[in-house]
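>>> pasting the sequence and the predicted model now:
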Amino acid sequence: MRLVPIILCGGVGSRLWPVSRDHHPKPFIRLADGQSMLQKAFLRGAALPDVEDILVVTNRELFFKADDEFREVNQDRRALSFILEPCGRNTAAAIAAATLQVAAAHGPDALLLVLAADHLIADQAAFGKAVGDAAALAQQGNLVTFGITPETPETGYGYIEAEGSKVLRFVEKPSLDKAQQYLASGRFLWNSGMFCFSAGAMLQAMQEHCPAILDATRTCIAQSRMAEGKGVRQLDLDPELFAQVPDDSIDYAVMEKSDRVAVVPCNIGWNDIGSWTALGNLAEPDGSGNRVEGEALLHDVTNCYIKAGKRIVGAVGIENLVIVDTPDALLVADKARAQDVKHLYAKLKEQGHDSHRLHLTVHRPWGTYTVLEEGPNFKIKRIVVKPGASLSLQMHHHRSEHWIVVSGMARVVNDQDELFVRTNESTFIRAGHRHRLENPGVLDLVMIEVQSGEYLGEDDIVRFDDVYGRCV
């Protein structure tokens, strides 16, 4: 039996703003043990028997960030493949693309195990048993979902009504009264959003129930670019063709219509971390019910979750609040209204505010940059370039740049000149000059960049050559 875990790494996680943002979504949030939810999803799949390779479906803007995450934990150098989406088209398109790829690589009998990148599962042994049960059902031609034994009348999850392994129906997120009835009946399970099926069974079901999605995805893949290198394969989906794939969830497109759907009821310590309250509950409470990450001073504070960043957070005389501090945004919310944080994200997006997209520290294929200060006609950044990495050969129309090396050594192309800039040395890049920055060493290159000019937007860039394929 060939089992291929499929990790779906999409979405934003708007209810976990200001830590979760478009270019740093929920799966990349680091937990108290230092691992991200995406890394935990990878390790969860890699620990299963009969797994030789893992396939990740994510936005192309997140590829290098995700690849860095996996390199930290992929000690066995397990084969890794990516399907890179130019835009989100929901889970049916993502699963169609993954299924077509697995069928082409391993045949129609290969089993896909679809996992979300932003779930936590506390009991790996129980999870392994549930996957084994699901695989047995999938080998019989079933499309299998995982149903979580409910503990409370939760209104934030969809439900599955079942008799044994037979699915009777799927139910949308219910009212509290309905959820209480479901819990009391003993016939309902939480819909986890995880699936197991053979490639052939899913392709047959899609051909029957959502042929437009399957055909459009197949057409897109045929015209898309495949690249391979350094143990990683990536399928870069064609933007124009992928935008034509109908937008639908796998639940609506297939699972609710098929008569071959089975469920594995399980109790695996599952948590989809849908709010700051849920994330805060992972931390141990103090004697007053407070859960604190980072440095905080509390006086007469009860039942609060406080996540401090680089600054110390002080709180006096409050209760039942969520406080999350980041370098450029502060969230204060009533615990009972934690789900409504998504409205703040929506307003920021509507206003075009950068804090819905980016943190002050932004990840790039070559490393990171952090905005330290900015004002009229100037911006100061801290730039870290990974060993052996290089920025694109580029030019800016409206800004000049002064580079000061803090540590390491830089190889710099500055118009017609090529030079090495060492620690405590600097160079000046005039507007309109072609330039490139490279780290030829084995340690991180750390620099301070001072930009000056009438326009300092990140879109003022013309790329002439780029090792990461970002020239347009």
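Yep, that arrived. Residues are numbered from 1 along each chain as shown.
>>> can we go C-alpha only for contacts and neighbour counts from here?
OK.
>>> thought Val324 was touching Lys310?
No - with contact defined as Cα atoms under 8 Å, Val324 does not reach Lys310; the gap is 11.4 Å.
>>> higher neighbour count, the two?
Val324 (22 against 10; other Cα atoms under 10 Å).
>>> which ones are touching the more buried one?
Pro18, Ile306, Lys307, Ala308, Gly309, Leu330, Leu331, Val332 (Cα atoms under 8 Å, 6 or more residues apart in numbering).
>>> try 7 Å
Contact partners of Val324, counting by Cα atoms under 7 Å, 6 or more residues apart in numbering, are Ile306, Lys307, Ala308, Leu330, Leu331, Val332.
>>> what does Thr427 give?
Taking Cα under 7 Å, 6+ apart as the criterion, Thr427 is in contact with His402, Trp403, Ile404.
>>> for Asn290, same thing?
Thr302, Asn303, Cys304, Tyr305.
>>> those residues in strands, which ones?
In this view, these that belong to strands under DSSP state E are Tyr305.
>>> show the buried residues in the contacts of Val324.
Ile306, Lys307, Ala308, Leu331 (16 or more other Cα atoms under 10 Å).
>>> that older thread, make JSON lines out of the contacts of Val324 and add distance to Thr423.
Shown next, in JSON lines, are the contacts of Val324 (distance: Cα to Cα, whole Å):
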{"residue": "Ile306", "distance to Thr423": "39"}
{"residue": "Lys307", "distance to Thr423": "36"}
{"residue": "Ala308", "distance to Thr423": "33"}
{"residue": "Leu330", "distance to Thr423": "36"}
{"residue": "Leu331", "distance to Thr423": "39"}
{"residue": "Val332", "distance to Thr423": "42"}
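>>> Asp109: which of the residues you listed is nearest?
Using Cα to Cα, Lys307 comes nearest to Asp109 of the contacts of Val324, at 46.3 Å.
>>> in strands only, show me the buried ones among the contacts of Val324.
Among those, the members found in strands (DSSP E) are Ile306, Lys307, Leu331.
>>> correct me, but the second one touches Glu293?
Yes - taking contact to mean Cα atoms under 7 Å, the distance of 4.7 Å between Lys307 and Glu293 places them in contact.
>>> before we go on, here's another structure to hold up against the first:
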Amino acid sequence: MILPVIMAGGTGSRLWPLSRELYPKQFLTVTGNESMLQQTVARLSKIEHSAPVLICNEEHRFIAAEQMRLGGYEHGGIILEPVGRNTAPAIALAALQAGKNASDGEDPILLVLAADHIIENEKAFTASIEKALPFAENGQLVTFGIVPTAPETGYGYIKSGNKVNDAFSVSEFVEKPDLSTAEAYMESGNYFWNSGMFLFKASRYLEELAKFAPDILDVCKRAIATPSQDFEFVRVDKGIFATCPDNSVDYTVMEKSQDVVVVPMDAGWSDVGSFSALWEISVKDENQNAIKGDVITVNSNNNYIYAQNKLVSTVGVDNLVIIETKDAILVAHKDKVQDVKSVVEQLKSTGRSECKVHREVYRPWGMYDSIDHGKRDHVKRITVKPGEKLSIQKHHHRSEHWIVVSGTASVLNGDKTILVTENESTYIPLGTIHALENPGKIPLEMIEIQTGSYLGEDDIVRFEDRYGRV
């Protein structure tokens, strides 16, 4: 049985400001009506498989779980990486956990996928996996090579060797080339783009990892030896896992193993690594503009324009990327979008929050939108999902005024619990233990006005929390 392993990590730098450190691109809806994570799970529907395992950052856990729930997709657990250590350790954790959960004598075949890829031809995707399955069942390690459509300099390449039925032996893995080298690769017909997707038995991956990187395997074994189960999340030992080398699966295993084959895949694949790549796969108007949101264009061509909150209008501009979000605007030439990460680096170096979070921030109980900031005040619009509850907490530096816009709030305020409904309000004095819950059947919408000397999100003392955040 195939066990999909979906790697849902990322830093959110290449598609900033749409993506952020706490909301990377796999959670974005860039094509269709579902996020890239949801699309990754949905395209498995034609393959016989067990419930997929997700691997994600500790800080992304609730977003990943909520998107799976909203999409109606089951999963076999979400393994949380306490710190990022690249793909080789991440896959090792999944392989070790899969071995623990397997029935006696079963050796799961792991289909390793990234959560932030777009694949337009799902039939071709499924066909490539079916062709790869006999090789994996035979103990070989399969990587999927994308049939190149252009001399792309942003991808690594795989040089194919001898043909073996529906696959090729691997002659070599090569790094991202310059343009002239990429053009030579295209002309030769012997090179594929390196997709970062794999198929192999869990045991075979661990055997090869033990051969080429026993230190990684040892750390991962110890880190997941006694995992803690928190709802649907599998937590590994942070102190142990932090000592693991930071290496990719390609560098650690695939480039060194003598048992690797590459199966071609011609499925309209993109890793959406930049806004220019996003423009390529988007639906365009008669002037080759890819538009999302409230946009008016005049004499403008070949642009990618995304308007999240405001009307965006252009006159006489070509080959631009224009991104408008509630708290940031990006204007870049399409040929320079690889440098967007430099903006993110500047934001980080100056300690600005725009590199990390959106104005809208998602929480396991719902979300909040930071409407306005002052030196001693902060206004939020808070949405609490039906049946959900924020932690029992207090603040040392701020008081809060809550105004219910719609729905009903059950409010713990000191030693009293009261119901607050539409057009009603309550006041939480500084230092008072309090909690907010939505006991109703519709979302609770409310305005929170914070006042005080310090308004940071870290001014929270939690006493009880149903989401394990105490």
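Yep, that arrived. Only a predicted model underlies this, so the values are computations on that prediction, with no experimental measurement involved.
>>> ok, back up a step: among the contacts of Asn290 of the first structure, which recur in the second structure?
Comparing these with the second structure on both residues aligned by TM-score structural alignment, their matches' Cα atoms under 7 Å, the contacts found in both are Thr302, Asn303, Cys304, Tyr305.
>>> ok so, going back, most neighbours among the contacts of Asn290 of the first structure, which one?
The contacts of Asn290 of the first structure, ranked by neighbours (other Cα under 10 Å): first place Tyr305, 26 neighbours.
>>> map that residue onto the second structure.
Counting by TM-score structural alignment, Tyr305 of the first structure lines up with Tyr304 in the second structure.
>>> for its match, which residues are in contact?
By Cα under 7 Å, 6+ apart, the residues touching Tyr304 of the second structure are Trp279, Asn289, Ala290, Ile291, Leu320, Val321, Ile322.
>>> Glu172 of the first structure pairs with which position in the second structure?
By TM-score structural alignment, Glu172 of the first structure lines up with Glu175.
>>> contact partners for the closest residue to that match other than its chain neighbours?
Sequence neighbours aside, Gly156 is the residue nearest to Glu175 of the second structure in space, at 4.7 Å (criterion: Cα to Cα, 6 or more residues apart in numbering). Going by Cα under 7 Å, 6+ apart, Gly156 of the second structure touches Val174, Glu175, Lys176, Trp193, Asn194.
>>> burial of the fourth one, as a residue count?
Just to be clear, that refers to Trp193 of the second structure. Applying other Cα under 10 Å, we find 25 other residues in the vicinity of Trp193 of the second structure.
>>> next: the one 3 residues further on.
Gly196 of the second structure has 19 neighbours, counted by other Cα under 10 Å.
>>> kindly report the same for Glu448 of the second structure.
Residues near Glu448 of the second structure, counting by other Cα under 10 Å: 22.
>>> tell me roughly how far the helix or strand containing it lies from the first structure on average.
Element membership of Glu448 of the second structure [criterion: DSSP states H and E] is strand 444-452. Mean deviation of strand 444-452 of the second structure relative to the first structure after superposition (mean Cα distance after the TM-score superposition for the first structure): 0.4 Å.
>>> where does that strand end up in the first structure?
Against the first structure, strand 444-452 of the second structure falls on residues 445-453 (TM-score structural alignment).
>>> list of residues touching the matching stretch?
Counting by Cα under 7 Å, 6+ apart, residues outside stretch 445-453 of the first structure touching it are 377-386, 398-410, 439.
>>> now with 8 Å?
Contacts for stretch 445-453 of the first structure (Cα under 8 Å, 6+ apart): 377-387, 398-410, 439.
>>> what's the PyMOL syntax to select whichever of these are buried?
Selection command for PyMOL covering only the buried members of the contacts of stretch 445-453 of the first structure, criterion 16+ other Cα under 10 Å:
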select buried, resi 378+379+380+381+382+383+384+385+386+387+398+399+400+401+403+404+405+406+407+408+409+410+439
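>>> inside strands: which ones of the contacts of stretch 445-453 of the first structure?
Reading strands off the contacts of stretch 445-453 of the first structure with DSSP E, I get 378-385, 399-407, 410.
>>> quick one, what contacts the residue mapped onto Tyr157 of the second structure from the first structure?
Taking TM-score structural alignment, the alignment pairs Tyr157 of the second structure with Tyr159 from the first structure. Counting by Cα under 8 Å, 6+ apart, Tyr159 of the first structure makes contact with Phe170, Val171, Glu172, Lys173, Phe188, Leu189, Trp190, Asn191.
>>> quick one, what contacts the last one?
To tie it back to what came earlier, the one meant is Asn191 of the first structure. Counting by Cα under 8 Å, 6+ apart, Asn191 of the first structure has contacts Thr145, Phe146, Gly147, Ile148, Tyr157, Gly158, Tyr159, Ile160.
>>> counterpart of it in the second structure?
Using TM-score structural alignment, Asn191 of the first structure sits opposite Asn194 in the second structure.
>>> can you tell me which of the kept ones among the contacts of Asn290 of the first structure is nearest Arg44 of the first structure?
Tyr305 (27.6 Å).
>>> alignment lookup: Arg69 of the second structure to the first structure.
Matched across to the first structure, Arg69 of the second structure falls on Arg71, judged by TM-score structural alignment.
>>> tell me which element its match falls in.
helix 63-73.
>>> counting contacts, what elements does that helix pack onto?
Contact partners of helix 63-73 of the first structure among helices and strands, from 3 or more Cα pairs under 8 Å, 6 or more residues apart in numbering; DSSP states H and E: helix 37-46, strand 361-364.
>>> give the buried residues for that helix.
For helix 63-73 of the first structure, a neighbour-count test (16+ other Cα under 10 Å) marks Phe63, Phe64, Lys65, Ala66, Asp67, Glu69, Phe70 as buried.
>>> please apply the same query to stretch 428-442 of the first structure.
Ile429, Arg430, Ala431, His433, Arg434, His435, Arg436, Leu437, Glu438, Asn439, Pro440.
>>> could you find the closest non-adjacent residue to the first one?
In this structure, Ile429 of the first structure finds its nearest non-sequential neighbour in Glu401, 5.0 Å apart by Cα to Cα, 6+ apart.
>>> next one: the lengthiest strand in the second structure to chain centre, how far?
Among the segments of the second structure that qualify as a strand by DSSP E, the longest is strand 191-201. Distance of strand 191-201 of the second structure from its chain centroid, counting by Cα atoms, centre = their mean, to the nearest Å, is 19 Å.
>>> mean shift of the helix or strand following it relative to the first structure?
Counting by DSSP H and E, the element after strand 191-201 of the second structure in chain order, helix or strand, is helix 202-212. Once the two are superposed, helix 202-212 of the second structure sits an average of 0.6 Å from its aligned residues in the first structure (mean Cα distance after the TM-score superposition for the first structure).
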